[in-house]
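Peer 1: pasting the structure only:
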């Protein structure tokens, strides 16, 4: 097991400043994380669980993860955050059309994408369209790639986690975002996508 690669993946998660992976006899015994206040400790733990499972096929016991939060130097300015407005899916024979509208700086941005109408694609097209809308806001093309949409349900609560690859710094970085499913699963996917990329947006638009 490549513990250095695991630690690198954790360090790329939004909210994580620094991490230390402790291992014994080829297994992870502890993960210590220094984080800012962009996300709650519980959210960061969930993001670490999802990232390790999706990227490294490793299921980590959440009790092995400890989070120490400090006042981050990059606390998100809420005025700089891209906000969700709406998502709509329409069936067109064997295709599905997705329309996502986001708001930023008092302006609305609407993007439409189309794909083959399968159960998996209906989820992924929401992620893809949301990321395309963010690219339009930034005035940049081909900087986000939606990799995975994961939906977990426990004690009656469903959580969407998305994995996004970004090339905005010139090299591949992994972004992870999550959102609770409240009323609509597709809305939660779009909100999870924004959760993944909003820190990147802040850094790009400073």
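Peer 2: Structure received. None of the values given here were measured: they were computed from a predicted structure.
Peer 1: rest of the way, CA atoms for contacts and neighbours
Peer 2: Noted.
Peer 1: all helices for the protein, in order.
Peer 2: Assigned by DSSP state H, the chain shows helices spanning 3-11, 41-56, 119-138, 185-204.
Peer 1: counting contacts, what elements does the third one pack onto?
Peer 2: Taking 3 or more Cα pairs under 8 Å, 6 or more residues apart in numbering; DSSP states H and E as contact, the helices and strands that helix 119-138 lies on are strand 95-104, strand 107-116, strand 144-154, helix 185-204.
Peer 1: do that again at 6 Å, thanks
Peer 2: Packing partners of helix 119-138 (3 or more Cα pairs under 6 Å, 6 or more residues apart in numbering; DSSP states H and E): none among the helices and strands.
Peer 1: In the chain, which residue is most central in space?
Peer 2: residue 177 (2.2 Å; Cα atoms, centre = their mean).
Peer 1: okay, now the residue nearest to residue 168 when sequence neighbours are not counted: neighbour count?
Peer 2: Closest residue in space to residue 168, ignoring its immediate chain neighbours: residue 143 at 5.5 Å, by Cα to Cα, 6 or more residues apart in numbering. Using other Cα atoms under 10 Å, residue 143 has 16 neighbouring residues.
Peer 1: Structure two is appended below for comparative analysis:
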């Protein structure tokens, strides 16, 4: 397999502007991609893995793939993720939550599930965990706390998350307005953090 062959295949992926494959001992060691902002970089990486396996029988390590996106104004494809449904079912003595997330721009539908004690304090955390499970994240993320807060006369839901990046941890807080459906607000607040990690 030549670097040129792999470059030709990757260049046909939607959103890819240019690609450079660096070889070592006949094997790809680095894959550098420049892409437009129309697609999520993680989706482009997945497509590269898929086409390499399907076309060349080559299993790539996603860690050798880097995607740089050219900016075009204030457009952000991650903003198009939407919570379309939240299902809560009894799972023995626990609750099972299934969250469906739609990204109409990429014609992509994601689903995530989580199970845990269905207490009033824990159920919101299960919803947040289901949102996290919908994304194939490289870094572990935990839902630590969910709170309501009043700001400027309006009620909001705050979700505190801890993201582990290598050996370091950092706190992230997602916020969403509470507009009747508490669990949906929890899912939206979690999504606002997770979509930027995906």
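Peer 2: Yep, that arrived. All figures in this text were calculated on a predicted structure; none of them were measured in a lab.
Peer 1: Can you give me the TM-score here?
Peer 2: Remark: TM-score between the superposed chains equals 0.55 [TM-score structural alignment, normalised by the length of structure 2]; 125 aligned residues with a Cα RMSD of 2.6 Å.
Peer 1: ok so, going back, quick one: closest of the helices of structure 1 to residue 80 of structure 1.
Peer 2: Checking those against residue 80 of structure 1 by Cα to Cα gives helix 185-204 as the closest, at 6.1 Å.
Peer 1: State the number of residues packed around residue 153 of structure 2.
Peer 2: Residues near residue 153 of structure 2, counting by other Cα under 10 Å: 7.
Peer 1: which residue in structure 2 lines up with residue 144 of structure 1?
Peer 2: The equivalent of residue 144 of structure 1 in structure 2 is residue 141 (alignment by TM-score structural alignment).
Peer 1: Could you pull up the residues touching its match?
Peer 2: Residues near residue 141 of structure 2 by Cα atoms under 6 Å, 6 or more residues apart in numbering: 162, 163.
Peer 1: For the closest residue to residue 145 of structure 2 other than its chain neighbours, the count of nearby residues, please.
Peer 2: Spatial nearest neighbour of residue 145 of structure 2, chain neighbours left out: residue 160 (5.2 Å); criterion: Cα to Cα, 6+ apart. Residue 160 of structure 2 has 20 neighbours, counted by other Cα under 10 Å.
Peer 1: Tell me the counterpart of residue 160 of structure 2 in structure 1.
Peer 2: So, by TM-score structural alignment, residue 160 of structure 2 is matched to residue 163.
Peer 1: contacting residues around its match?
Peer 2: 147, 148, 175, 176.
Peer 1: export these to TSV and tack on distance to residue 55 of structure 1 and neighbour count?
Peer 2: Formatted as TSV, the contacts of residue 163 of structure 1 follow (distance: Cα to Cα, whole Å; neighbours: other Cα atoms under 10 Å):
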residue	distance to residue 55 of structure 1	neighbour count
147	10	15
148	10	17
175	11	26
176	11	26
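Peer 1: farthest-separated two in those?
Peer 2: Pairwise over the contacts of residue 163 of structure 1, using Cα to Cα, the maximum falls at 148 and 175, 11.0 Å.
Peer 1: quick one: what's aligned to residue 191 of structure 1 in structure 2?
Peer 2: In structure 2, residue 191 of structure 1 lands on residue 188 (TM-score structural alignment).
Peer 1: Any idea how many residues pack against the residue nearest to that match when sequence neighbours are not counted?
Peer 2: Excluding its sequence neighbours, the residue lying closest to residue 188 of structure 2 (Cα to Cα, 6+ apart) is residue 176, at 6.1 Å. Close neighbours of residue 176 of structure 2, defined as other Cα under 10 Å, add up to 21.
Peer 1: what does the residue nearest to the centre of structure 1 align to in structure 2?
Peer 2: Checking TM-score structural alignment: residue 177 of structure 1 goes with residue 174.
Peer 1: surely its match meets residue 159?
Peer 2: Yes - in this structure residue 174 of structure 2 lies within contact range of residue 159 using Cα atoms under 6 Å: 5.2 Å.
Peer 1: hmm, back to that, so how far is residue 77 of structure 2 from the residue nearest to residue 145 of structure 2?
Peer 2: Between residue 160 of structure 2 and residue 77 of structure 2 the computed distance is 24 Å (Cα to Cα, to the nearest Å).
Peer 1: go on, residue 146 of structure 2?
Peer 2: 27 Å.
Peer 1: swap in residue 92 of structure 2?
Peer 2: 39 Å.
Peer 1: Between these two, which is the more surrounded one?
Peer 2: Using other Cα under 10 Å as the criterion, residue 92 of structure 2 and residue 77 rank with residue 77 on top: 17 against 8.
Peer 1: Trace that one over to structure 1, please.
Peer 2: Checking TM-score structural alignment: residue 77 of structure 2 goes with residue 79.
Peer 1: List the residues that contact that match.
Peer 2: Applying Cα under 6 Å, 6+ apart, no residues contact residue 79 of structure 1.
Peer 1: Not counting its neighbours along the chain, what's nearest the match of residue 177 of structure 1?
Peer 2: Counting by Cα to Cα, 6+ apart, the residue nearest residue 174 of structure 2 is residue 189, at 4.4 Å.
Peer 1: isn't the one you found right next to residue 176, touching?
Peer 2: Yes - taking Cα under 6 Å as the definition, residue 189 of structure 2 is a contact partner of residue 176 at 4.7 Å.
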